[in-house]
Structures are given as C-alpha cells and as structure tokens.
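Trainee: using only what follows, build the 3D model:
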Amino acid sequence: MIPEALRRALEGGGAASSDHDLNPEVVLPADRRLRAAAVLVPVWQREGGARLILTKRASHLAHHPGQIAFPGGKIEPADESPDHAALREAQEEIGLPPAQVEVLGRLPLHETVTGYTIVPVLSLVRGDFMPVRQESEVEEAFSVPLSHVLDLSRYRVEQRLWRGGWRRYYVVPYGPYYIWGATARILRSLAERVQP
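Mentor: As a prediction, the model looks like this:
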C-alpha cells in the first residue's frame, strides 16, 4: 500500500515550496542565483511498517550543524542527474548502496533561505541496511515511522529571530529529534500529497 500511495503522491506535478512559504513579508530578489542540490527522501520498507531514513548533521559543520536532514548535497558537474546526485550523496553519507534504492520520482523543488534549490528524490529502500555514516558530516543516521511524518496533525508552526526579523517554519518533532526547516517543509509537502 505504501509504494502505491507514494507513487500517487508524485502524480500531477505541484507547486514548488520554499523556506519563505510562511513568511510572505519577505521579498526575494528576482535576480537571485540559486545553487542546485538534491536530497534523497528514502522510505525504508520494514516488517513493522515503512520508515523514513534521516541524518543528524555533525555539530562541527559550518552550515546547519546538528540539524536533521535528508541525505544529500550539491549537484556536482559529474552527476548525470539530480537522482544520481541524491544517490551518490546517500552512499557517501550513510553507506546506502544505490542497488537497494528504487527511485520513484521527484517531489516539487524547494528553495532554502541559504540560497539552494533542492530536488527531493522520493525513493524506496529494500532489504536490510546498516548505516555507515560519514563521520566528517554525519553525527547520526536514524529512522522514523513514515506514518508519523505523513500525519498532518503532527506538524506545527514555530518561529525564531533570524537576521533581525521573525522567521516562521514548520516542525514535526519525533522523540529526541527536532525536525524543522526545509526538511519539515518537504515532508509536509509529501504528507499533503499523500492525503486522500
């Protein structure tokens, strides 16, 4: 049932999302230059129910230290496609073999406040998998029940001061994991598309 629901969620395109969705007062320059990135949204098929694999970024990193994120990163010139970039990054960051991944398709683009346009690559992970984290970038690899992040009632809007103004964003916490920002926004977009 889960693969079918995810495939249906990819039908019909959809509008891009943004870290600015909840901040309509922000005026973005029309000539802004965004860097291309891709992330894997890996749904892991398990006996007890589907789970979503996420990472906690290393606390020493200059950008987004300690934040919960999808495996992913910049699209490099050698990458054949955003899908290839997402699979490459997932293998580098958590040791996920591309052969275990079935790419289902791409969710709508997401623009971040840090100047990236992200291609979320929705995928299924099959079989057993023991994460091997890239210690220089990943503090922890973990999974959460897919049902948790597909439940719209689990999302809330919070805000914090950022660059002199209040910035609002989605959060979808799970246990000790504070999932927020771009990761939560992309997951909410997926949850909205899966709803009947």
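Trainee: switch to C-alpha atoms for all contacts and neighbour counts from now on
Mentor: Noted.
Trainee: quick check, residue 155 in contact with residue 178.
Mentor: No: between residue 155 and residue 178 there is no contact under Cα atoms under 8 Å: 11.4 Å.
Trainee: who's more crowded, these two?
Mentor: Applying other Cα atoms under 10 Å to residue 155 and residue 178 shows that residue 155 carries more neighbours, namely 20 against 15.
Trainee: need the nearest residue in space to that one, chain neighbours excluded.
Mentor: residue 172 (4.8 Å; Cα to Cα, 6 or more residues apart in numbering).
Trainee: could I get the contacting residues of residue 188?
Mentor: Residues in contact with residue 188, defined by Cα atoms under 8 Å, 6 or more residues apart in numbering, are 149, 150, 152, 155.
Trainee: again, 10 Å this time
Mentor: 17, 149, 150, 151, 152, 154, 155, 170, 171, 172, 182, 194 (Cα atoms under 10 Å, 6 or more residues apart in numbering).
Trainee: now show me the structure for the sequence below, then we'll compare the two:
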Amino acid sequence: MDSSEIRQALIAAQRKDSAASSDFDLNPHVELTHGRILRDAAVLVLFQADAQAGARLVLTKRSSALRHHPGQIACPGGKIEALDGGPEGAALREAREEIGLPDGAAELLGALPAHETVTGFTVTPILAWLPRAVPLRPEPGEVAEIFSVPWTHAADPARFRVEERIWRGTMRRYYVAPFGPYYIWGATARILRGLAGRLSQ
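Mentor: Predicted structure coming up:
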C-alpha cells in the first residue's frame, strides 16, 4: 500500500464499530471494583507518510527517570487537562511537549474506542497522519528516545502475541509486539492490536 491508501485505510478503520478495550481483556478472572473512578487521558497514534514503508508509526521510549512506566514504549500522550478541550487537544498538546510535534503539522483522522488501563486511566487513542517528515525532538525529562516502526509491523495482527507475568501477586496476560530492541507491550500494544484488528477486517 502507498501512503494515500494507508491514510484512507486508517480513516476507514476508525469508523468501524467495536467495543472499548481494557488491560483486563485477557484476564477475565480479575474482579474490577464497582464504581471505580478513572482519570481521562489521550494518546496520539501518529503515522508518518514514508516513501519506502508507505507509513511508519511514531513511538517513544519513556525516560527511565519517570515515576510511572519508566523505560516503557508508548504513544505520545497523557492526562486530559481542562484547557485541552477534549482528547484531541490533549493528544496534540502532549505530542508537542513530548516530541516537539509542530502545531498544524498532523491531520487528525478520528478517535478509536477508549482503553482502560490497570493504572486507572481511560485512554482515548487519537489517530493522526503526518504527510511529510518534520523534525521531532524528545523532551529529555519525559522521553529517552523517539523511534518508528513500519506500517507492516503496526497493522498486522500476526505481529502481536500474548505473554504473561506475575503482577501484584496474580498472573497477568497481555499483548506484546516486539520490534528490534523495542519491547512494545501493555496498553500500547493492546491499543495497537485493536487498530490492527480493525485494519484487517
């Protein structure tokens, strides 16, 4: 697929109906607290047009100095603030702060269903398209590295597999989609797995 076809596929994917996802999808034995309070957040699932790969997904490796999720792979994003005006504004603000995405550089394509994390957030993924390469810079306090994976890695459900580990005393299952030295897992992998499933329909 070329860049224009990929852009159209992303637009079509976000229009398809599907349920919200959760870090608990693969762990039905976990009993969730009724009436739990979740904090609203948003991430920017940013694809950049690329002559060779068609498109590449922009990801970050979080700083190892961060209190929450140090060193993990993530899409740019964070909590929705009152002045953001909603998930789209929050995702763009966080991308500007974390990777230096210039205002107006990316086209917003739509939102994917919300995702609940084990850390108490409801995350709205915002699909975005970057038609051309722009200089990006990591915010040293939050981002250790900016990298990208090719479209074929992000859009293929077969690239994702399920692994498990002990978390808070119980076995937890989760999606992973490793790419070279980057271990993409947890909420990021679950959100991307959901998108890959929509793209393959």
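Trainee: where does the TM-score land?
Mentor: For this chain pair, the superposition-based TM-score is 0.98 by TM-score structural alignment, normalised by the length of the first structure; 196 aligned residues with a Cα RMSD of 0.8 Å.
Trainee: in ChimeraX, how would I select just the buried ones from the contacts of residue 188 of the first structure?
Mentor: Those of the contacts of residue 188 of the first structure that count as buried under 16 or more other Cα atoms under 10 Å are selected in ChimeraX with:
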select :17,149,150,151,152,155,170,171,172,182,194
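Trainee: gap between the residue mapped onto residue 109 of the second structure from the first structure and residue 113 of the first structure?
Mentor: When the first structure is aligned by TM-score structural alignment, residue 109 of the second structure is paired with residue 104. Taking Cα to Cα, to the nearest Å as the measure, residue 104 of the first structure falls 27 Å from residue 113 of the first structure.
Trainee: wait, residue 195 of the first structure sits on residue 151?
Mentor: Yes: counting by Cα atoms under 10 Å, residue 195 of the first structure touches residue 151, with 8.7 Å between them.
Trainee: by how much does the lengthiest helix in the second structure deviate from the first structure on average?
Mentor: Counting residues, the longest helix found in the second structure (DSSP state H) is helix 186-200. Here helix 186-200 of the second structure, set against the first structure after superposition, deviates by a mean of 0.3 Å using mean Cα distance after the TM-score superposition for the first structure.
Trainee: quick one: that helix aligns where in the first structure?
Mentor: Under the criterion TM-score structural alignment, helix 186-200 of the second structure matches residues 181-195.
Trainee: the helices in the second structure, which residues?
Mentor: 3-14, 87-99, 151-154, 186-200.
Trainee: may I see those organised as JSON lines, with distance to residue 48 of the second structure added?
Mentor: JSON lines is the format used below for those (distance: least, Cα to Cα, whole Å):
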{"stretch": "helix 3-14", "distance to residue 48 of the second structure": "9"}
{"stretch": "helix 87-99", "distance to residue 48 of the second structure": "14"}
{"stretch": "helix 151-154", "distance to residue 48 of the second structure": "9"}
{"stretch": "helix 186-200", "distance to residue 48 of the second structure": "15"}
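Trainee: closest to residue 28 of the second structure out of those?
Mentor: helix 186-200 (15.2 Å; Cα to Cα).
Trainee: buried residues in the closest one, which are they?
Mentor: Within helix 186-200 of the second structure, judged by 16+ other Cα under 10 Å, the buried ones are 186-196, 198-199.
Trainee: between that helix and helix 3-14, how many degrees?
Mentor: 110 degrees (axes from the mean of the first three to the mean of the last three Cα atoms, to 10 degrees).
Trainee: roughly how far is helix 186-200 of the second structure from the heart of the chain?
Mentor: Between the centre of helix 186-200 of the second structure and the centre of its chain there are 8 Å (Cα atoms, centre = their mean, to the nearest Å).
Trainee: ditto for stretch 44-52 of the second structure
Mentor: 13 Å.
Trainee: got it, and stretch 53-65 of the first structure?
Mentor: With Cα atoms, centre = their mean, you get 13 Å for stretch 53-65 of the first structure.
Trainee: in the second structure, what range does that stretch match?
Mentor: With TM-score structural alignment as the criterion, stretch 53-65 of the first structure aligns to 58-70.
Trainee: for that stretch, buried residues please.
Mentor: 58, 59, 60, 61, 62, 63.
Trainee: what's the answer for stretch 68-76 of the first structure, then?
Mentor: 68, 69, 70, 71, 72, 73, 74, 75.
Trainee: centre of the chain to that stretch, how far?
Mentor: 8 Å.
Trainee: picking up where we left off before, narrow the contacts of residue 188 of the first structure to those in strands?
Mentor: Mapping the contacts of residue 188 of the first structure onto strands (DSSP state E) picks out 17, 170, 171.
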